[in-house]
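S.K.: below is the sequence, then the predicted model.
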Amino acid sequence: MNPLILIVEDETALVTLLRYNLEKEGFRIAEARDGEEALLVAREQKPDLVLLDWMLPLLSGIEVCRQMRRMPETKGVPIIMLTARGEEGDKLRGLDSGADDYITKPFSPSELIARIRAVLRRARPATEGETLRYEDLVMDLASYRVRRKGRDVHLGPTEFRLLRHLLENQGRVFSREQLLDIVWGQDVYVEPRTVDVHIRRLRKALNGTADTDLIRTVRSAGYALDRAQ
């Protein structure tokens, strides 16, 4: 079955344009016109990806994104934010709230389609039956679950891919640029500082108050899954 895209946008003309271009590419479409409806539709229809406007009635796109990342039914759904706010601080705020990508209005339909396909490729389920481990950390790729010391660790799709790559290459240091190419893909432009945002979110999710930080920062070099000595 073709992927289902949830469009969360209150501008009728833009919704019509998005629906036309996405359906032409074979995607199925669901719609929501405000933040509260977006959360309801996301829970009920379980879309494969959400196109989320920043400025929405009732709940902002930022708050919708945060709540989706907290809900078990939607925590792993990729989110692309659409917004007229193009400043770097706004982009980082959007990513910090849990978005996987960020597109500034106005944008071309072809760029949007390319970004959607790239995010969907990165979010494909992992190989069934495979488990990755490091000390007290366990990643089950079949069930898309991460546990540390027996407790569930809730990750967004980008943090999951980032942790998977680090688990598959334990001890090896990767620069921001290498992580961008491997985790985000070479066909999507993302600023290097984005890696820092997602590493910070990953650390927050993995580390309880008494847990050792398993991600080592190597100054001027990058990051590794390797306890600091």
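M.R.: Yep, it's here. Numbering: from 1, shown residues only.

S.K.: use CA for all of it now, contacts and neighbours both
M.R.: OK.

S.K.: now do the closest residue to R193 other than its chain neighbours against A38, distance only.
M.R.: Nearest non-adjacent residue to R193, counting by Cα to Cα, 6 or more residues apart in numbering: R176, 7.8 Å away. According to Cα to Cα, to the nearest Å, R176 stands 33 Å off from A38.

S.K.: which positions in whichever strand or helix holds T16 come out as buried?
M.R.: Taking DSSP states H and E as the definition, T16 sits inside helix 12-24. Buried residues in helix 12-24, counted by 16 or more other Cα atoms under 10 Å: V15, L18, R19, L22.

S.K.: list just the nearest of those to P106.
M.R.: L18 (12.3 Å; Cα to Cα).

S.K.: please report how far the closest one lies from L82.
M.R.: Plainly put, L18 is 11 Å away from L82 if you go by Cα to Cα.

S.K.: check it against this one:
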Amino acid sequence: MPKILLVEDNEMNRDMLSRRLERKGHHVLIAIDGQQGVTMAHSHEPDLILMDMSLPVLDGWSATRQLKAAPETCSIPILALTAHAMAGDHEKCVEAGCDDYDTKPVEFARLLGKIQALLGKGAST
């Protein structure tokens, strides 16, 4: 069962995404801010991280940079989830180290496809 760390400060988004992902057979861990996300990634070694970019304490860009800079977490795929859908936001997420990007509100079928693609990449490397 793939382990996904969901780093999301919005309670409704956390609840909706975690329930739907669990129904699809994923084990979901939850962090409510970027610093907690970094800490949990180190201690739980998830297969994938869904990272909101606008987070309290430590934003998603900074959390992603920290995770990608650390040898023990650098290979964990990170999928940015953001309401930022302006020109250049995708590039900003990629520059921070995100492996993929999806916009909010979440279109679950599209997100699931991206998750499966990233989990497949990790399994083959």
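M.R.: Received the coordinates, thanks. All values reported here derive from a predicted model rather than from experimental measurement.

S.K.: got a TM-score for the pair?
M.R.: The pair, once superposed, lands on a TM-score of 0.97 when counted by TM-score structural alignment, normalised by the length of structure 2; 125 aligned residues with a Cα RMSD of 0.9 Å.

S.K.: how about the strands in structure 1?
M.R.: Secondary structure of structure 1 by DSSP state E: the strands cover 4-8, 28-32, 49-53, 79-83, 101-104, 131-134, 137-140, 145-148, 151-153, 215-218, 222-225.

S.K.: turn those into JSON lines, columns for mean neighbour count and distance to E63 of structure 1.
M.R.: Converted to JSON lines, the strands of structure 1 look like this (neighbours: other Cα atoms under 10 Å; distance: least, Cα to Cα, whole Å):
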{"stretch": "strand 4-8", "mean neighbour count": "23", "distance to E63 of structure 1": "13"}
{"stretch": "strand 28-32", "mean neighbour count": "18", "distance to E63 of structure 1": "15"}
{"stretch": "strand 49-53", "mean neighbour count": "25", "distance to E63 of structure 1": "11"}
{"stretch": "strand 79-83", "mean neighbour count": "24", "distance to E63 of structure 1": "12"}
{"stretch": "strand 101-104", "mean neighbour count": "20", "distance to E63 of structure 1": "15"}
{"stretch": "strand 131-134", "mean neighbour count": "15", "distance to E63 of structure 1": "32"}
{"stretch": "strand 137-140", "mean neighbour count": "19", "distance to E63 of structure 1": "28"}
{"stretch": "strand 145-148", "mean neighbour count": "18", "distance to E63 of structure 1": "24"}
{"stretch": "strand 151-153", "mean neighbour count": "14", "distance to E63 of structure 1": "21"}
{"stretch": "strand 215-218", "mean neighbour count": "17", "distance to E63 of structure 1": "28"}
{"stretch": "strand 222-225", "mean neighbour count": "21", "distance to E63 of structure 1": "29"}
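
S.K.: any chance of a markdown table for those, columns distance to V197 of structure 1?
M.R.: Putting the strands of structure 1 into a markdown table (distance: least, Cα to Cα, whole Å) gives the following:
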| stretch | distance to V197 of structure 1 |
| --- | --- |
| strand 4-8 | 24 |
| strand 28-32 | 28 |
| strand 49-53 | 20 |
| strand 79-83 | 16 |
| strand 101-104 | 12 |
| strand 131-134 | 22 |
| strand 137-140 | 21 |
| strand 145-148 | 20 |
| strand 151-153 | 18 |
| strand 215-218 | 13 |
| strand 222-225 | 13 |
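
S.K.: returning to what we had before: surely the residue nearest to R193 of structure 1 touches V195?
M.R.: Yes - applying Cα atoms under 8 Å as the test, R176 of structure 1 and V195 come out as touching, 6.1 Å apart.

S.K.: with neighbour numbers in mind, choose between the two.
M.R.: Using other Cα atoms under 10 Å as the criterion, R176 of structure 1 and V195 rank with V195 on top: 23 against 19.

S.K.: just checking, that one touches Q178?
M.R.: No - V195 of structure 1 sits out of contact with Q178 when judged by Cα under 8 Å, with a separation of 10.1 Å.

S.K.: count the neighbours of G34 of structure 2 for me.
M.R.: G34 of structure 2 has 26 neighbours, counted by other Cα under 10 Å.

S.K.: show me what contacts it?
M.R.: Residues in contact with G34 of structure 2, defined by Cα atoms under 8 Å, 6 or more residues apart in numbering, are V7, L55, P56, V57, L58, D59, G60, S62, A63.

S.K.: which one of those residues is nearest D47 of structure 2?
M.R.: Using Cα to Cα, V7 is the member of the contacts of G34 of structure 2 that lies nearest D47 of structure 2, at 13.6 Å.

S.K.: against S124 of structure 2, how distant is the closest one?
M.R.: For V7 of structure 2 relative to S124 of structure 2 (Cα to Cα), the value is 25 Å.

S.K.: and which of the buried residues of helix 12-24 of structure 1 is nearest to R33 of structure 1?
M.R.: V15 (9.2 Å).
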